[in-house]
Structures are given as C-alpha cells and as structure tokens.
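**Student:** Predicted coordinates and the sequence they were generated for:
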Amino acid sequence: MTPPLPAAGTETAAGNLILDHYDRLPTVVAACVADPAARPDAEGFRPAFAFPEPDAATRSFFAAATARWQPLGEYGGHPLTLLDLTGNPATGTTKTFASLLIVARAVEHIRRTGTPVMLFTPTSGNKGTALRDAVLRALEAGLADPRELRITTLAPLSSRSKMRRSRLSTDSELQALNPLLLLDAARPEEVKTLARAFADAYAQAWARETGGRLWFSLELENYLVADAARAFFEHRSDPCDGGPRRLHAHAVSSAFGLLGYHAGRTVLEESGESAPHSRPASFLVQHLHTPDMVLNWKFGSFDRANLPRYTEDPATGLRVQHDDPVFPHAVHRLDEVLDPTFYTHRPATSPAMNDLIARFGGGGIVVSLQECLQRYPLIAGQLADTGARLPDDPRTLTEWSLVMAMTGVLNGIDRGLVDEGPIVVHGTGSYADTDYEAVGEADFHVVRSVEDVAAAVWKR
C-alpha cells in the first residue's frame, strides 16, 4: 500500500490517481462490478476488468493520471479545497482517469486473446476526447498496434468546438482507423441512442469482417472504478475523520464522479480505514438546460414545471426570481446551455444520488451564465495559484465545469444552502480555446443515421 501523505488541511498534495492506488483495483472492482468477467461474444462484448502489469510502458501510459489537493482559503467561514482533476493537458478534464482504465482493459484483452478491439463511444465532448487521448497514449507507449486498438467517437455537432486535434486526426492512417463522427440532430443526447443502435445492429458484422470486437463502452461501472480513487487520494492527502462534516461539490450531468467517489468511501469504510460517520455530504451543481438531478433531488420528479416562475426585469432584460434559492436568481434564457457537456435528461443515476444525499447530507443548486460571469473575477482569483488557473477573458473558456461548481458553492454559501464545515470542490474540467486546436472540417464525418455511421466506420 502506498504510504500516507502528511495530513495538513492547509497544504497542497499531488499524486497519480491510478498508479498510487493500483493495488486497490481488484478490491474496487469487486465492490463496484457485478460481473467482472469478460463478455467475449460479438454482441454485448466487453473485456474483463483486468489490467496490465505496471511495467515501464504501462506506467508511462498512466503518467497522465495526475491529481492535486489544493487549499483555496476561506469563503463565508467555510474552508475551501480544490480537488484538481484537470491536470492532463491533452484533455483538461477528469475523464482522463476512467478512459485510461478502459483502454488498459482493452489492451489486456488484446494481449490475452489476440483479438483486436474497436471502442465505440457516444460523448458530449470530454469523454470522447479523453478516450481518444488514452488510445493514442497506448499506441505511443507501444501497448498495442494501431490495427489492434482503435476507437470510433460519436459527438453532437454542437460539441465540435470541444473536439481536439491530435495525431489521431493529423496522421492519415490513424484518422482512417479512428473515425470522429459528429451527429447533426435536434437533441445532443441522441448520440447515445444512435451509438447504441449502431452497436446492436453491426457488432456481429464487425466481428465477421474484421475478426475484432466492437466495444460499446458507455457503462456506469467503467467509470465507478476509476472515480473511486478520488476517495483514496483524499484519504491520503487530508483525511476527514474528525471535525465538521465535509461537503463535496461537483458540477454534474449524471454524477458518475460523485457516485464513484462514494464507492471509494465504501471501500475505505469496509476496510476499517475510515469511519462511516465521517462520510462527506454531496452538493450537485447543474445548469438550466438540464437541471434534472437537482429537480429530482428536491421534488422527486424531473418535471420542469417545478422550476420557479421567472419574470423579466425591465431594467436589465434578464429573467429573475427570488423565491427559490436553489435556482438562479438571474438568467438570460430559461433553456440556456451554459456548457454542452451537461446534456443528460432524466439520468438513471438520480435515485442512487438522492439516496446518498438522504443518508449523508448535501443538496444541490442550479446556476446560470449570468451568475458565473458575476462570480468569474472572484473565482479566477481563488484559482490563480492552482494548476486550474482560469483565462483572463471568460469568452475564451470552452469548458465551464469548474466555474459552474465554484459558482454553485459560492451561491450556496451566500444563500444558506450548505451546512457549516469545509467544502471540497471537484475540479472536473476547465480549458480555454487557446489550450488546444479544435478539429477542422477534414477531421470528422457528419452523420444522421445508423447507415451513415456504418459507412464512416467501414471507410478505411
């Protein structure tokens, strides 16, 4: 077991979220995965929850899985800490960790069976970017051959600005083997339906024609295993077994990250390393385009009719309300998309998250672009000495997860929505358009149907 770091609530700690806890993976898999065995058949394929031995090449592959525990001072009497999960410059988001483990499983399957694997994933942007980066890292580390390990990514056309160029785009052979598809559809989350339909319709044909397997990788268990390590990292960096209960704040779409964190806490508690009574509370932060998890937590329903009534402020033109502190006080549009990353309606994870909040405390809040912009100078100052430093101009920000979470915390404190005690903000994503080169017209295929997807995937 990796030795604990000195516990100091005012000190920064850093580590590798995967390698530092690699020996815990079997325990986490046993706790989080109902059936860890491989499903080798073409239809419904997935590799086993087995990972490569941590040799030099594997350690190089996982080197991007960095995390930092960064105190931010106090606000309203609450000590604030940033759990910075944005340290991989090729992604800028927490999706790095699960993506590395997903690709590592594919690598181990290829090594054990000699069967090529084509990952197939729908994404709002960040998950796809991270999986493409993980595939490229595996190829560059020599863990697999380009024709053994491949990925097809399906994102909404509205997320084009989030999709990054890499060698999977600029190398003609790699681009052909790893197609990037953008769906032209009215609702961004239709990528999930289309991706599932393609996998169901063509998995067996893919196996017959290529000898490989098509892996539809969008499963909660794939993410729980990686995100459990957040709890282990916290326990090493700054254990929370004494004092007021901590609150963990997270900008969420389906709350995979918080569910994974709680899975890690369960492992710590069952091993006797941490006490159940010290389990932190959870605070969900969302935007008005998809406030579903907050609505479901507060009202037991996803019905938008439960949103407060907004009226137009004639002095500003903004929509305003002051009846319910859980929802924005001022907003440009009631359906505004603050960040297309958060696109999931009626997430199936809501009941599990509601249960955790009922058991351990917490709540939720919805924020608007107007509120984020009002808070931006203060948040930028709070993050100035961290690895998640914000750009001076918020118009260049293309990933708002961290700003959303920080705004939700500050608003929650000011509106009395959080109990006394320290707050940990999960820094799950932050990047600006100056941090990467977005894909160009020649880098992707626009699709509208299962047949379009098939034509693009088989074009090589």
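**Tutor:** Perfect, I can see it now. Numbers count the residues shown, from 1 in each chain.

**Student:** From now on I want contacts and neighbour counts done on CA atoms only, so please keep to that.
**Tutor:** Will do.

**Student:** Relative to the whole chain's centre, how far out is the helix or strand hosting R359?
**Tutor:** Per DSSP states H and E, R359 falls inside helix 350-360. Relative to its parent chain, helix 350-360 has a centroid offset of 19 Å by Cα atoms, centre = their mean, to the nearest Å.

**Student:** following that helix, which helix or strand comes up?
**Tutor:** Counting by DSSP H and E, what follows helix 350-360 is strand 362-367.

**Student:** So what touches that next one?
**Tutor:** Contact with strand 362-367 is made by 247, 281-288, 291, 294, 297, 325-328, 357, 404, 407-408, 412, 417-418, as judged by Cα atoms under 8 Å, 6 or more residues apart in numbering.

**Student:** among these, which are in strands?
**Tutor:** Taking DSSP state E as the definition of strands, those contribute L247, A281, S282, F283, L284, V285, Q286, H287.

**Student:** what residues are up against L194?
**Tutor:** S449, V450.

**Student:** at 10 Å what do you get?
**Tutor:** When contacts are counted by Cα atoms under 10 Å, 6 or more residues apart in numbering, L194 touches P122, L154, L183, D200, V447, R448, S449, V450, V453.

**Student:** What is the lengthiest strand in the chain packed up against?
**Tutor:** With secondary structure taken from DSSP E, the chain has its longest strand at strand 66-75. Applying 3 or more Cα pairs under 10 Å, 6 or more residues apart in numbering; DSSP states H and E, we find strand 66-75 packed against strand 13-16, strand 78-84, helix 95-113, helix 229-237, helix 369-382, helix 401-414, strand 423-427.

**Student:** adding another structure so you can compare the two:
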Amino acid sequence: MTPHRRAVLDNAIAHYYDRIQSALDHVREHGKGGDGTPEQRLPQLDGATQEFFSVSGLSSTLLGTHHGVRLVLLDLMRNPGTRTTKTFASLVIVARAVRHIRGTGERLMLLTPSSANKATALRDAVLRAVDAGLVTRDQLRIACVVPEESVAKVWHSRLAADPGLRERNPVVVHDGPGAAVKALAQEGAETCAEELRRVAGVRIWHTLDLDNYRAADTVRAFYEAEFLPAPDGRVRWHAHAVSSAFGLFGHHLGVRLLAAEPGARDDPPGYLLVQHLRTPDMVQDLRSGSTPPPYRRHPVSGLFVQSADPAFPAAAFDPRESIDPTFYTERPATAPRMSALIREQGGGGIVVSLHECLGRYAQVRALVARADVQLPADPRTLREWSLVMVVTGTLLAVERGLVRADEVVLHGSGSYDADDYTPLPSEDVRPAGQLATLADVLHKAAGVQDT
C-alpha cells in the first residue's frame, strides 16, 4: 500500500456475509445462551437485504509515518446517516431481528441504553429495514434510553418526524449520571418483558450484551486480512478511542477465526487504548489499577500539569474533564478481559486531554484529509471526538515511547460536526427518571393502550 492510497470496500457486511455468520455461530457456541434473545442467524442475502446492508462500507489509507512508525487510518464512518462504526453491529442486530420476525411471526422491540451513537445507529438500521420492506413498522420497533448530557448527539430522522414511527420508536432521556441509563434499561427489560409479550405480543430484546456486537465487528479483521496484510516480521498495533472496547473485541474475534483457518498465520496484533480523563478506567486497569498522577496548576498558563506519567496528559484544563460524553462508562466489565489480552499480545494505553486534542487539531485535520475524511476548520462545531482522540493519542504515544510497534492502524470509529446532522427536537424525546415512567413509555410504544 503506497502512501495516501486508499483501499475502499463498499457493503462490507454483504462481502463477508458467510464469515460473519460463522462468527455468529462461534458466539452462539461459546456464549451464555438461554437468555431468550433472537437466534444468532442472518436472513437470506437477497436484493432487499443487500440494499439494507449497503451503508456498511469501510476503507483504509496509509497516512505516512510519525517518528518512524507507519500510521494507517481504518475509516469505519462511511454511513452518512450515522458517521460512526456502530452501523456495523446495528445492521447485524436488526438483520437478526428480521430473521426472527419472519421465522416466528413475533413482533420485536429493541431496547438499548446508549450515550447517543448506538441509539442513532440502531434507529437508522430499524428505519432502513422498514424502508427496504424487510419488516413493517408494526413488526419491529426500538426504544433508546439516553443520558440528558448527550441527547443532543442523537440524530433526527423520519423515525421521529413521522408521528406513527415516533410513537413506536421512543427516545427516553434520563437526567441521572450517564452510566445510570444502563441500569434503567436493564430494569425496564426485566420488569416489562413478560407483560408486553403477553398483552401486546411484543418481545423486548435488550441488545447491550457484548456478544451482540463482536460478530459484526469481525469485518475489521476480515478487511485487514484482505486489504491490509502485515508483512512478515512487522509488529502492528491497533489504536481505538474506547469506552468499553466492544469494537476491539470484535476485531480480536475476527483475528482468532482467521488464525484457525488452514495455513493461516497466527500473529495477533497489539492494541492501544485511548481514553479521556473523566473515564480512564480501562487504561488504569491495564496498569494494574494505577490512579492518575497528581496534577498541579501551572502558575503562568493556569493549566493543570504533570510530568510523572507519560500515559496521562501532560497538561489539561481540568483533571476530571470530559472531552465527549460518548465515553461515559465507568469501571467497564470488559476491562480485565482487555487487560489480559493486551498483556498477552502487546499494546498499551494512553489518556488524552482536551487541551492536547485542541493543540494537535490542525495536525490531525491535515492527516485525516489524506484519507478524504473532513474535519471542520473550527473544532467548536465538532460533536463526535472519537477520531480526533485516537489520532491525538497515537501521535502522543509514539512521541512518548509508549508504542513498541512498526505500524499502528487507527480505527476511525466516529466523527461528525454540527453541519452533519440535526439533533432530535426536545418535543420528540420522553423524560424518564425512574422505572415507572420508562415502563409507561414502553407500554405505549408496544401499543398496549390500543389493545
């Protein structure tokens, strides 16, 4: 791959359809099972289904080298209706729902907590399935529970503009701490599932489980093997801005499945985790639970500074700042598993500050432009910071000697600005601070009031 040359794959899910089904089979065989969720099976790949998956493109571009380390951008943001990697898993989840509905005649309501991007992507996939004629608006619905601090990141679409679709597909806003939406959604699913199935004939599918995401994200590894094979002897890491690292677990599963094929190489890559100061839990777990270093306010700049630990920002506006509410998960259950994986295969972690991201913004913008990814000239209009975080973190990690690899593949998992979308109007969201309110919304979405 020559510098700045791109390799583009349109409709990656259709391209790797059989492989993704094999990944789903693997997840089913090795998962918990018995939770009543739809089977890990995809529908037949006909013309309508191909069109449904058509937004699952991805591409890669060699950006050049930084202090001798090659940097490759893996663009996972090519769906114009979401601009995030959540498209891949959302399409596979909805496709499984389609197969279940067709096979059983049972109606489904997806229920998901989300900091925003997962909600946007699942809503986009549900609308695509309805528009493609794979299901009707009565057969498949979705309810999302989103923290108040990030609801402005949920994209408006016909799922909200159409009154009938809006009633069936509510976005619920919770005014508590960001991570509280997970507990509320889980409680809602457990409390309402039996009654909604009995009274309205609607099954609730709580989609948050890691296994619902890993199989879809294997497309990253399959694409890598076909379009970005690492030369023998070259050490490769994959960098990702993470909250719970679902995407990297999917990539790892794909790498494992490829390594099991006859004659395949077994040379797993390392992983570089990038986080921010508000929730650095995965980086801390990787470092045996170490706490952030103490910061002091610089007498001249006013910044909070430290020089003791290169894995944490040298300077920050606030030692507990949040760059983006997307990264809201505290003490993720996946952290020990990812730490063990990195200790086995190689990799590391770094925490970045908003000050560092702003200081590198022009450099990052110029770099990703080589991959035909456009960042706004004014960073104040940016609404999704994942891409800027991962590039900034990788540049800093290389400079600080934290990267022990010849090349880093940067997973561009999300980037959009104020001009890319319209937020949901306030009248199109439903406040729910407690279970009783959420249950009422779910009953109305299922059409219980009409029965």
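**Tutor:** Structure's in. What do you need? Computed from a predicted structure; not experimentally measured.

**Student:** Generate CSV for the helices and strands packed on strand 66-75 of the first structure, with distance to V252 of the first structure and mean neighbour count as supplementary columns.
**Tutor:** Formatted as CSV, those follow (distance: least, Cα to Cα, whole Å; neighbours: other Cα atoms under 10 Å):
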stretch, distance to V252 of the first structure, mean neighbour count
strand 13-16, 23, 18
strand 78-84, 15, 22
helix 95-113, 13, 23
helix 229-237, 16, 22
helix 369-382, 16, 18
helix 401-414, 8, 25
strand 423-427, 10, 25
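
**Student:** who wins for proximity to D392 of the first structure among those?
**Tutor:** Ranking those by proximity to D392 of the first structure (Cα to Cα) places helix 369-382 first, at 7.8 Å.

**Student:** From the contacts of L194 of the first structure, pick the one nearest L258 of the first structure.
**Tutor:** The closest of those to L258 of the first structure turns out to be P122 (Cα to Cα; 20.8 Å).

**Student:** if I line the two up, what does that closest one land on in the second structure?
**Tutor:** Under the alignment (TM-score structural alignment), P122 of the first structure maps onto P113 of the second structure.

**Student:** Could you do L19 of the first structure as well?
**Tutor:** Aligned by TM-score structural alignment, L19 of the first structure pairs with A14 of the second structure.

**Student:** do L100 of the first structure as well
**Tutor:** Correspondence of L100 of the first structure to the second structure, assessed by TM-score structural alignment: L91.

**Student:** before we move on, what about L373 of the first structure?
**Tutor:** Under TM-score structural alignment, L373 of the first structure pairs with L358 in the second structure.

**Student:** quick one on the thing from earlier: can you list the helices and strands packed on strand 66-75 of the first structure in a markdown table and add distance to P308 of the first structure?
**Tutor:** Below are those laid out as a markdown table (distance: least, Cα to Cα, whole Å):
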| stretch | distance to P308 of the first structure |
| --- | --- |
| strand 13-16 | 41 |
| strand 78-84 | 28 |
| helix 95-113 | 33 |
| helix 229-237 | 35 |
| helix 369-382 | 17 |
| helix 401-414 | 17 |
| strand 423-427 | 26 |
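
**Student:** Of those, give the one that comes closest to A48 of the first structure.
**Tutor:** Smallest distance to A48 of the first structure across those (Cα to Cα): 6.8 Å, for helix 95-113.

**Student:** just checking, what packs against the closest one?
**Tutor:** If you count contacts as 3+ Cα pairs under 10 Å, 6+ apart, helix 95-113 of the first structure packs onto helix 56-61, strand 66-75, strand 117-122, helix 126-140, strand 149-156, helix 220-227.

**Student:** Name the stretch among these that sits most buried.
**Tutor:** strand 149-156 (a mean of 26; mean count of other Cα atoms under 10 Å).

**Student:** Can you state the residues of the second structure onto which the helix or strand immediately after it in the chain aligns?
**Tutor:** In the C-terminal direction, the helix or strand that comes right after strand 149-156 of the first structure (DSSP H and E) is helix 167-170. Mapping helix 167-170 of the first structure onto the second structure (TM-score structural alignment) gives residues 158-161.
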